[in-house]
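>>> My questions concern the predicted model and sequence given below.
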Amino acid sequence: MINILMIEDDLELAEILTEYLEQFDIKVTTCDDPYIGLSTLNTSKFDLTILDLTLPGIDGLEVCKEIRKRHSIPIIISSARHDLSDKVNAFEFGADDYLPKPYNPQELLARIKSHLRRRSITEEETKSIKKDLVCDDFKHIITLEGVPLNLTVAEYDILSYLIKKEGGAISREELIYNCDSINEDSTNKSIDVIIGRIRAKLGENPKDPKYIHAIRGVGYKLEQ
């Protein structure tokens, strides 16, 4: 069964969509409070998120950003806000799709199937490529050749971010901004110290690293 989290404060719409999607073996969990929605997403496993933008307490765009920081699941925006700026910001914050209300539930179903099909293909391709370092956000562990690493929260946040951005050059400032456990007042030197600890736990020689490479004038990148 497919499990979907819907963060939507229009409970009548949520009920209609839930009943429709249940016909296709899709279970929908609805949260009308965005904070509860984020908490639910962190404690349970879902295949996809349907997210409204006009929510109580916090704008849906901020919710989208928070989801994408921690999860790689597809995000479909379901919103009555038709402003171009909202659509652009939604995609910049990590949304995979934007479905303007009102819409036919059949179209939502088609988009859900499309995103899950793409995700399944991507996961199969990833499995076919052997990786030494694997990050499991759901279990909150990173393994090196199948063995879990004993990481602090800050070490986990930085290493998981580098893994997800594999091959990309990441600045120290980007790590500070995107890793919740790192204080925004932290210095570049503090990032270097944490990177040093991570390298030690990976058994790396800092002069000839296998995974984490320093990029002069920029920061770091991870290759494997």
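Yep, it's here.
>>> hey, let's count contacts and neighbours off CA atoms from now on
OK.
>>> doesn't Y220 fall inside a strand?
Yes - residue state for Y220 (DSSP: H, G, I helix; E, B strand; the rest coil) corresponds to a strand.
>>> looking at it, it is touching G167, isn't it?
No - at 9.4 Å, Y220 does not count as touching G167 under the criterion of Cα atoms under 8 Å.
>>> Enumerate the positions of the longest helix along the chain that are buried.
Taking DSSP state H as the criterion, the chain has its longest helix at helix 105-127. By neighbour count on 16 or more other Cα atoms under 10 Å, the buried set for helix 105-127 is 108, 111-112, 115-116, 119.
>>> Show the subsequent helix or strand relative to that helix.
Following helix 105-127 in sequence order, the next helix or strand is strand 133-136 (DSSP states H and E).
>>> Which stretches in this structure count as strands?
Using DSSP state E, the strands of the chain run over 2-7, 26-31, 48-51, 75-79, 97-100, 133-136, 141-144, 147-148, 170-171, 212-215, 219-222.
>>> Next one for the comparison:
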Amino acid sequence: MTTILLVDDDIHLLELTAIQLSSEGFSVLKAKNGIEALDLLRHSRCDLAVVDVMMPFMDGYELTSEIRKQHGLPVILLTAKSQFEDKEKGFLAGTDDYVAKPFEPKELIYRIKAVLRRYQHSPAEEAVKIGQIIVDKRNYEVHIQDKTILLPLKEFELLYFLASHPKQVFSREQLIEHIWGVDYEGDERTVDVHIKRLRERFSDLTNDFSIKTVRGIGYSLEAAST
């Protein structure tokens, strides 16, 4: 059975959402804040987390980052805010999707199922090697010789996608569609931010690949010549 972790300091909403998810056949774990959530994850198996943004002790962005870093789970953020800057902050923290409050239960359930489908990748989608680097989708890790690097989810998926299609040029619109989904409401600056972060992370670690800007079009990843 698929287990969903719900994290929200609104007890009424927490209980109501848990009932709705249970009626859809999900097993549900409940936490009132980020500290409780991380403690639950240390002792229980979970498939996806639904996290409220505004909470005491640890906000949803920080909790999302910790869940991605420690457990590699997909995360959906619940928020009363819908501005692009807030969504961008969430995606940079590693969230997979956003649901704005108030929301229809069917919308949340649809988005949970959609995110879970994205994580059920085929056996062919395992690992891509670029020089001495292995981008491993089985555990969402990047290996450079004896180092293991954990990236925020969208950075990893962007790197994996580009590395899977070396020298192929993709427009920002194409990358948004492949990584964030066709219903993503943000603008193309998100791609530029993620590319910049990937370049900064790997510039001092390896020369095995570079992400090229193709003026007027988009980006491509090129392996270093041997």
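Right, received. Where do you want to start? The structure displayed is predicted, hence computed values, not measured ones.
>>> related to what we said a few turns ago, got a markdown table for the buried residues of helix 105-127 of structure 1, with distance to Y156 of structure 1 too?
Converted to a markdown table, those look like this (distance: Cα to Cα, whole Å):
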| residue | distance to Y156 of structure 1 |
| --- | --- |
| L108 | 35 |
| R111 | 33 |
| I112 | 31 |
| H115 | 28 |
| L116 | 27 |
| R119 | 24 |
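>>> Out of these, flag the one nearest to D10 of structure 1.
L108 (16.2 Å; Cα to Cα).
>>> Map the closest one onto structure 2.
Here L108 of structure 1 is matched to L108 in structure 2, going by TM-score structural alignment.
>>> Identify the residues contacting that match.
V99 (Cα atoms under 8 Å, 6 or more residues apart in numbering).
>>> What distance do you get for it to R42 of structure 2?
25 Å (Cα to Cα, to the nearest Å).
>>> do the same with I144 of structure 2
Distance from I144 of structure 2 to R42 of structure 2, by Cα to Cα: 27 Å.
>>> which of these two has more neighbours?
Legend: neighbour count by other Cα atoms under 10 Å for I144 of structure 2 and R42, higher for I144 (18 against 11).
>>> Spatially nearest residue to that one (excluding sequence neighbours)?
Excluding the flanking residues, the one nearest I144 of structure 2 by Cα to Cα, 6 or more residues apart in numbering is I133, at 4.8 Å.
>>> Please list all residues in contact with the one you found.
I133 of structure 2 makes contact with 142-145, 208, according to Cα under 8 Å, 6+ apart.
>>> got JSON lines for those, with distance to M1 of structure 2 too?
Conversion of those to JSON lines gives the following (distance: Cα to Cα, whole Å):
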{"residue": "V142", "distance to M1 of structure 2": "29"}
{"residue": "H143", "distance to M1 of structure 2": "31"}
{"residue": "I144", "distance to M1 of structure 2": "35"}
{"residue": "Q145", "distance to M1 of structure 2": "37"}
{"residue": "D208", "distance to M1 of structure 2": "41"}
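>>> among those, which ones are buried?
Counted by 16+ other Cα under 10 Å, the contacts of I133 of structure 2 give 142-144, 208 as buried.
>>> what residue is smack in the middle of structure 1?
H71 (2.5 Å; Cα atoms, centre = their mean).
>>> tell me the contacts of that residue?
D137.
>>> likewise I198 of structure 1?
151, 155, 159.
>>> how about A124 of structure 2, what's its partner in structure 1?
By TM-score structural alignment, A124 of structure 2 lines up with S128.
>>> distance of its match from I121 of structure 1?
S128 of structure 1 is 11 Å from I121 of structure 1, by Cα to Cα.
>>> gap between I76 of structure 2 and L198 of structure 2?
Distance, I76 of structure 2 to L198 of structure 2, using Cα to Cα: 23 Å.
>>> same question, I112 of structure 2
Distance from I112 of structure 2 to L198 of structure 2, by Cα to Cα: 27 Å.
>>> can you check H121 of structure 2 too?
For H121 of structure 2, the distance to L198 of structure 2 - Cα to Cα - is 23 Å.
>>> picking up where we left off before, who wins on neighbours among the contacts of I198 of structure 1?
L159 (23 neighbours).
>>> A49 of structure 2 and D8 touch, don't they?
No - at 10.9 Å, A49 of structure 2 does not count as touching D8 under the criterion of Cα under 8 Å.
>>> Common neighbours of the two, please.
Joint contacts of A49 of structure 2 and D8 (Cα under 8 Å, 6+ apart) do not exist.
>>> which residues touch G34 of structure 2?
Here G34 of structure 2 is in contact with 7, 55, 57-60, 63 (Cα under 8 Å, 6+ apart).
>>> now, the most widely separated pair of those?
V7 and F57 (12.6 Å).
>>> So these two - more neighbours on which side?
Between V7 of structure 2 and F57, counted using other Cα under 10 Å, V7 has the larger neighbour count: 27 against 11.
>>> dump the residue contacts of the more buried one.
By Cα under 8 Å, 6+ apart, V7 of structure 2 lies in contact with 14, 30-34, 37, 49-52.
>>> For the residues you listed, give me TSV that also has distance to F170 of structure 2.
Listed next are the contacts of V7 of structure 2 as TSV, based on distance: Cα to Cα, whole Å:
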residue	distance to F170 of structure 2
L14	41
K30	41
A31	41
K32	42
N33	40
G34	37
A37	38
A49	31
V50	31
V51	32
D52	33
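>>> Keep only these that stay in contact in structure 1.
Retained in structure 1: 30-34, 37, 49-52, out of the contacts of V7 of structure 2 (criterion both residues aligned by TM-score structural alignment, their matches' Cα atoms under 8 Å).
>>> Good, we can wrap up now.
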